[in-house]
Every structure is written in C-alpha cells, then in structure tokens.
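Participant: coordinates only, sequence not included:
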C-alpha cells in the first residue's frame, strides 16, 4: 500500500529534490508495518541506491540527474532514518535486507542493480548473499566486506570506535548528536559539508526513530553481526558481480584485505582517489563515471 505525503513533508522533500537536477518523486509504502520513504527518478532498468549513516536519500543528489538519464533510480530511506519510520527492533542485517526485498516486491522490481554505502553496504551484501537471483550487479562503498576476518589486521576493527561507543552508550541523545556532527566533519576528506547540508542530515537524526535505529544497529553489529561473520565467513559465497569501492583517505576502511577472492565469483576491490567516507558528495563525477562503466 502506498501512502500520501503530508503537506510539510512535500514542501521539505521538494525543496531538497531541487538540488538533484532530476524530476524526483517521493512516495511512502508500508513494509513490515512501517511507513518507508523512497525517492525515485528516471526510467529504464531499476537501480537502487542505499544510503549510509548519518544520512538519508539526499546523499545521492549529485548522482540522481545523470543516473536517471539511463535508469529508474530508487533511493529508499532505511528504516528509522530519513523520512522512514522505525521501531525498537529490526536492525539486523537480515531484517534490513528483507526490507529491501519487500520494497522491490512492492514496486514489482524482479531484478535490479544496487549500490550501497556504509549501512547500505551491509544491507547490500546481505541481500546479495541471500537472494543472488534478485540482483544484476552490486557496488559496495565505504566499509569492510564479509570476508575481512580472513587476513584481518586488528586496526581494521579498531578504527570504527564510534560503533563500540554507540553500542554501549547509544541511548545518550547528546552523544549521538555529537557523533553525528563529528562524523560529517571528520570522515570527509575532499571539501567540507556546509552548515546547511549538515543541518539537513542532523535534523532527521534528531528524531526518536533515528536515535533508536542508531543505537540498535550498532548494538546488533557488536553483539551479533561481527561474531557471526567471524565464525561463518568461510561458508559465504557471493555470486553477484560486485565492485567494492573505498575512499583512498577513508579513515574507516583502510587496510581491507583482498581475501574476498576465495569467496566470490566476480568481485573487484578498488579505491576512489582523493576521497574520504562520503564518495557521492566528495567525488560525484568520478563515481558516476565509474558506476556507468561498471554497469556497462
């Protein structure tokens, strides 16, 4: 079921859409009993873009115009973030991946290309591992791959210290507000977010749903996902053709091993030059060209 936008939502989302250079439509659907928002532009074969933390669909604004010339581009807000509803539970990689599949089913998208950054990366990997027949190609950005434990260096798991802090003290809204702003400053290498851009993200991070999503996602990573992948990574086989991109100056993804080669059918690990954690906003032209080349 599709639900309409309210007047305040329409005004804000239309204003943000004007930055994309594309005719962006905004809609809400019911998934797992939650009102989930997605932005859509263009026509053709479906291309799904999954954002990271602490952001939402708007992080793709510089890519929407050129990508929408070739694809039906769909940018959902992950549950609890952006304009999507959340609840106290449901932030496992498995459930977030199921949200994606449910959205595809609602939109009658049988098979799609997918790009996932940060939180979107883990959702994309889990979805491609679980439902390889649903995905044509996958581009992962700004994070580790599922086989990082093979050939791991301890620093790889120590650099994202914010994950452990949020897992242990995530109920502190003051802490979350500070980390949200700090991440947007500290993890960007090329250029800087303006005060208005930071407020666009922080405003949606100051909702009860976003506070809960942030705390629960990171608790799940520490308590369940990391132990699970450390124990079971040898059993995982990725069949979907995949390009994994990390910024050359991304403080969260330095030193990722090439151990994936033993567990994937067709995957490449590459770096984005002169780039930190926020490639869609630091290197939008480079990234657009690389995506279109990979998609062929």
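Facilitator: Looks like it arrived, so ask away. Just so it is clear, the structure is predicted and the values come from calculations on it, not from any experiment.
Participant: going forward, measure contacts between C-alpha atoms and count neighbours the same way
Facilitator: Fine.
Participant: got the residue ranges for the strands in this structure?
Facilitator: 2-3, 25-31, 34-41, 45-50, 71-76, 112-117, 135-141, 242-247, 267-272 (DSSP state E).
Participant: the third one vs strand 45-50, what angle?
Facilitator: Strand 34-41 and strand 45-50 meet at an angle of 130 degrees, taking axes from the mean of the first three to the mean of the last three C-alpha atoms, to 10 degrees as the criterion.
Participant: tilt between strand 34-41 and strand 71-76?
Facilitator: Angle of strand 34-41 versus strand 71-76, following the same axes, to 10 degrees, is 150 degrees.
Participant: cool, and the second one?
Facilitator: On the basis of the same axes, to 10 degrees, strand 25-31 is oriented at 60 degrees to strand 71-76.
Participant: and strand 25-31, what other elements does it pack with?
Facilitator: When contacts are defined as 3 or more C-alpha pairs under 8 Å, 6 or more residues apart in numbering; DSSP states H and E, strand 25-31 packs onto strand 2-3, strand 34-41, helix 93-106.
Participant: with the last one instead?
Facilitator: With contacts taken as 3+ C-alpha pairs under 8 Å, 6+ apart, strand 267-272 sits against strand 242-247.
Participant: list the contacts of the strand it packs on.
Facilitator: Strand 242-247 has contacts (C-alpha atoms under 8 Å, 6 or more residues apart in numbering) with 137-143, 253, 266-279, 294.
Participant: presented hereafter is structure B, for comparison with structure A:
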C-alpha cells in the first residue's frame, strides 16, 4: 500500500517559524517519543520528507526545518552560506524546542554533510547523537559526481547560472538523477520548483553550492567520526543515482568498519520520494535492530 502524500499547500500551513541569527527559519514538528531530526538536501527542502512524515511521527518526535537559503526559510542575498552554520542552525532549532535527549538523524544529500558535522560534534561534546541514517549524498568528496548545473554554479559565472535557473532547468536535472521509472510527476515538479523559487531562491544558488568544496575541507574530520564505530549508522541508497549511487556505497564499504548498507535497485537520488515505503521499512528495521543483536548488511 503506497504511503499517503502531504500536499505542499497543507505542509506549508503546518509549519512554524523561529529566528536564527536574525533570519526567519521555517520548521515542522510532529509526534512524540525519541527525537528524530530529518535533514533535507540541495536544492529542495523539508517537504522532501512528506511521504515519511506521518508514519515516522507515529513512533517518534519528528523535527525538520528548511535550512537557511532553502524552501520557505529566509534566503539572504549577502550571506556566506556554510554547512557548519547549517549544523549550528539545527542545534539552535533543537534548543528552541527544548530537545535534550540523544538525537537520531535521517539525512539526505546536502543534509548528509550537515549530519556528518553533527556526528563530528558528538565526539567534541557539541551534541549527543544516538544513530544516523544517510540517504544518497556525497559522504566522500572523491565519489561525488556533480551534474552539469552544479559544475556551472561553481564556476566564475555561477551567479549568472543561478539567476537564470528555471523550472525547465530543474526538470532537466531531475530527469538525470531520478530512477528511469520513478521520475516525479508534473505536479511534484511544480511543487519542488515553488520551494526553490520561494524568496527569489535562484539568485543565491551559486552561494549555496559552496558546500561542495567545503566537503573537501572537512573530509578527514567527518570520515574519522564515521569510522569511530560507536554510533549506529546505516546507508539507504538509490543504486542508479549518477551522483552518489552504488559507486558511493562501494566506497563506504571500503572505509567504514562493519558497514550497514541497503541498495535500492532502479532507484535514483531521491529514494524518500521515489521509493518511500522501502526507505520507511529499512529505516524502521534499523531502529528496531538498535535493541537487538548486531545487524547484518541488508539488500533490496
């Protein structure tokens, strides 16, 4: 049985705002129990999690925000965007909500890097992480294969490319990175574009893309945190994603002790949109296994 979607218009009405360093940040909270922080990717927003939101909220206190520069949050033009600042934002949101329990993370794409930073801070006494699950993302700079639009945004002409970015450009990019049989509908594309275009988002895309070189700077610190082995980790990955698909999982298995990985055949870069039931099943199994004997690598 497919999971029910939450229409974007309904999702937006359920959001709340708090202020982070003078900027309005949109966030969502639902459910009760252990805190589960959902961290979205580039260039979209927390609505990416809408298929999983209600099922997860039946078991956990789920929390998500549109990070600074994304979705319906503020998108200041004269701002130096940073993954480290986005981790600060997540911690500020948790403080705003009074969350002081060990935190579970579920992250995707750009959000994987923010989660890696939070993992590193766990060992630096900055935040207490109980577990972390990564969906498709550039966990290792050496395996990340950016699409053409990302390469152009990183170029000296990035500011022009960003301002010219349109729904048509989004369609072309998503056509490349989604699975061949799981591409978004025209309605979903309209909604993704609405979130990107909100608050004149395209004009700052060339600033947000700075996360790619920032990942290289932080690589050793982040990978070292993942290699420590005392926080439960899992990767659930769309195998045919050209950016961070099966080739990234292969590298993960080389570098991470006792790797717990799930590959989703035929699924691309957005498994939570393309195959939400599979993601939900593998995530809940992971959480159930935290109180069971050691897990074995899964496949699908």
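Facilitator: That came through fine. Computed from a predicted model, the values in this text were never measured in an experiment.
Participant: would you turn the strands of the first structure into JSON lines with mean neighbour count?
Facilitator: Shown next, in JSON lines, are these (neighbours: other C-alpha atoms under 10 Å):
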{"stretch": "strand 2-3", "mean neighbour count": "12"}
{"stretch": "strand 25-31", "mean neighbour count": "18"}
{"stretch": "strand 34-41", "mean neighbour count": "21"}
{"stretch": "strand 45-50", "mean neighbour count": "22"}
{"stretch": "strand 71-76", "mean neighbour count": "23"}
{"stretch": "strand 112-117", "mean neighbour count": "23"}
{"stretch": "strand 135-141", "mean neighbour count": "24"}
{"stretch": "strand 242-247", "mean neighbour count": "23"}
{"stretch": "strand 267-272", "mean neighbour count": "16"}
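Participant: with distance to residue 91 of the first structure as extra columns, can I get those strands in TSV?
Facilitator: Shown next, in TSV, are those (distance: least, C-alpha to C-alpha, whole Å):
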stretch	distance to residue 91 of the first structure
strand 2-3	23
strand 25-31	14
strand 34-41	13
strand 45-50	15
strand 71-76	15
strand 112-117	16
strand 135-141	19
strand 242-247	23
strand 267-272	27
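Participant: export the helices and strands packed on strand 25-31 of the first structure to TSV and tack on distance to residue 68 of the first structure?
Facilitator: Listed next are these as TSV, based on distance: least, C-alpha to C-alpha, whole Å:
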stretch	distance to residue 68 of the first structure
strand 2-3	22
strand 34-41	6
helix 93-106	18
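Participant: what about the aligned residue in the second structure for residue 82 of the first structure, how many neighbours?
Facilitator: Using TM-score structural alignment, the partner of residue 82 of the first structure in the second structure is residue 71. Look at residue 71 of the second structure: counted by other C-alpha atoms under 10 Å, it has 27 neighbours.
Participant: now do the contacts for residue 71 of the second structure.
Facilitator: Counting by C-alpha under 8 Å, 6+ apart, residue 71 of the second structure has contacts 44, 45, 46, 195, 196, 197, 198.
Participant: that older thread, out of the strands of the first structure, nearest to residue 162 of the first structure?
Facilitator: When those are compared for distance to residue 162 of the first structure using C-alpha to C-alpha, the nearest one is strand 112-117, at 17.1 Å.
Participant: just checking, what packs against the closest one?
Facilitator: strand 45-50, helix 119-130, strand 135-141.
Participant: whereabouts in the second structure does the last one align?
Facilitator: Yep, that's strand 135-141 of the first structure we're talking about. So strand 135-141 of the first structure is aligned with residues 129-135, judged by TM-score structural alignment.
Participant: show me where the second structure has its helices.
Facilitator: 8-14, 50-57, 83-96, 110-123, 148-154, 158-164, 167-177, 186-197, 205-208, 211-227, 246-255, 271-274, 276-289 (DSSP state H).
Participant: residue 58 of the first structure is in contact with residue 16, isn't it?
Facilitator: Yes: between residue 58 of the first structure and residue 16 there is a contact under C-alpha atoms under 8 Å: 7.3 Å.
Participant: so which of the two has more stuff around it?
Facilitator: residue 58 (24 against 14).
Participant: centre of the chain to stretch 9-22 of the first structure, how far?
Facilitator: 20 Å (C-alpha atoms, centre = their mean, to the nearest Å).
Participant: hang on, the earlier thing: let's have the helices of the second structure in JSON lines, adding distance to residue 64 of the second structure.
Facilitator: Shown next, in JSON lines, are the helices of the second structure (distance: least, C-alpha to C-alpha, whole Å):
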{"stretch": "helix 8-14", "distance to residue 64 of the second structure": "12"}
{"stretch": "helix 50-57", "distance to residue 64 of the second structure": "10"}
{"stretch": "helix 83-96", "distance to residue 64 of the second structure": "9"}
{"stretch": "helix 110-123", "distance to residue 64 of the second structure": "11"}
{"stretch": "helix 148-154", "distance to residue 64 of the second structure": "25"}
{"stretch": "helix 158-164", "distance to residue 64 of the second structure": "26"}
{"stretch": "helix 167-177", "distance to residue 64 of the second structure": "23"}
{"stretch": "helix 186-197", "distance to residue 64 of the second structure": "15"}
{"stretch": "helix 205-208", "distance to residue 64 of the second structure": "19"}
{"stretch": "helix 211-227", "distance to residue 64 of the second structure": "20"}
{"stretch": "helix 246-255", "distance to residue 64 of the second structure": "25"}
{"stretch": "helix 271-274", "distance to residue 64 of the second structure": "14"}
{"stretch": "helix 276-289", "distance to residue 64 of the second structure": "16"}
